[in-house]
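Trainee: okay, here's the prediction I keep looking at, along with the sequence it came from:
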Amino acid sequence: MTENSSQTPDALDGLSYEEAREQLVAVVGRLEAGGASLEESLALWERGEALAKRCEEWLEGARKRLAAAREPGNAPE
């Protein structure tokens, strides 16, 4: 596995959306390619789930910021 795949879930908090998405795409690619052992496949799956959650957190934060910006009185002049 790559050095990024050994990061703990807490280490994912420091990833930008783009970094998390890039790593998620790599994990999916490795799973789709096959050839990994069952143990490695499970670890990749778990990492993919954690990365997907991190991406969702970023997107939810962006949604909240947009909603706040659209509220009356918050629009730029």
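Mentor: On my side now, so go ahead.
Trainee: C-alpha from now on. contacts and neighbour counts both.
Mentor: Noted.
Trainee: tell me the SS of Arg21?
Mentor: helix (DSSP: H, G, I helix; E, B strand; the rest coil).
Trainee: report the contact partners of the closest residue to it other than its chain neighbours.
Mentor: Closest residue to Arg21 apart from its sequence neighbours, by C-alpha to C-alpha, 6 or more residues apart in numbering: Cys55 at 6.5 Å. Applying C-alpha atoms under 8 Å, 6 or more residues apart in numbering, we find Cys55 in contact with 17, 20-21.
Trainee: A further structure is provided below for comparison with the first:
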Amino acid sequence: MTDQPASPHADVKSLTFEKALAELEQIVTKLERGDVPLEESIAAYERGEALKAHCSRLLSAAEARVEKIRLGADGQPAGTEPLDVD
């Protein structure tokens, strides 16, 4: 039995949006070249899927925060409400 982490992409959750997106872009470029061996391509694709899901979650959370901004009668921000995080 090998000493592998529970998920080979567990570290993705600790990446910022910018770092995850940059890595995803590198993977796409690498795969588009088409000179990557099959097994490496599959692993890169799986990592890309994990990065894409992480970016999507981060964007959804940011969108929810933006939607919480309330505007006053004068159109200026009157305050914010805390983001409800489960």
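Mentor: Received, thanks. The model shown is predicted, which means the values in this text are computed figures rather than measured ones.
Trainee: let me see the TM-score of these two.
Mentor: The TM-score (TM-score structural alignment, normalised by the length of structure 1) is 0.79; 69 aligned residues with a C-alpha RMSD of 2.0 Å.
Trainee: mean shift between whatever helix or strand the residue nearest to Arg21 of structure 1 lives in and structure 2?
Mentor: Assigned by DSSP states H and E, Cys55 of structure 1 belongs to helix 38-70. Helix 38-70 of structure 1, aligned to structure 2 and superposed, deviates on average by 0.7 Å (mean C-alpha distance after the TM-score superposition for structure 1).
Trainee: would you mark the buried spots in that helix?
Mentor: For helix 38-70 of structure 1, the buried set under the neighbour-count rule, 16 or more other C-alpha atoms under 10 Å, comprises 41, 43-45, 47-48, 50-52, 54-55, 58.
Trainee: ditto for stretch 12-31 of structure 1
Mentor: Neighbour count says stretch 12-31 of structure 1 has 12, 15, 17, 20-21, 23-24, 27, 30-31 buried, by 16+ other C-alpha under 10 Å.
Trainee: what does that stretch rub up against?
Mentor: 4, 41, 44-45, 47-48, 50-52, 54-55, 58.
Trainee: and that stretch, which stretch of structure 2?
Mentor: Residues 12-31 of structure 2 are where stretch 12-31 of structure 1 lands when matched by TM-score structural alignment.
Trainee: related to what we said a few turns ago, switch the buried residues of helix 38-70 of structure 1 over to a markdown table; also include distance to Ala75 of structure 1.
Mentor: Below are the buried residues of helix 38-70 of structure 1 laid out as a markdown table (distance: C-alpha to C-alpha, whole Å):
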| residue | distance to Ala75 of structure 1 |
| --- | --- |
| Ser41 | 47 |
| Ala43 | 45 |
| Leu44 | 43 |
| Trp45 | 42 |
| Arg47 | 39 |
| Gly48 | 37 |
| Ala50 | 35 |
| Leu51 | 33 |
| Ala52 | 31 |
| Arg54 | 28 |
| Cys55 | 27 |
| Trp58 | 22 |
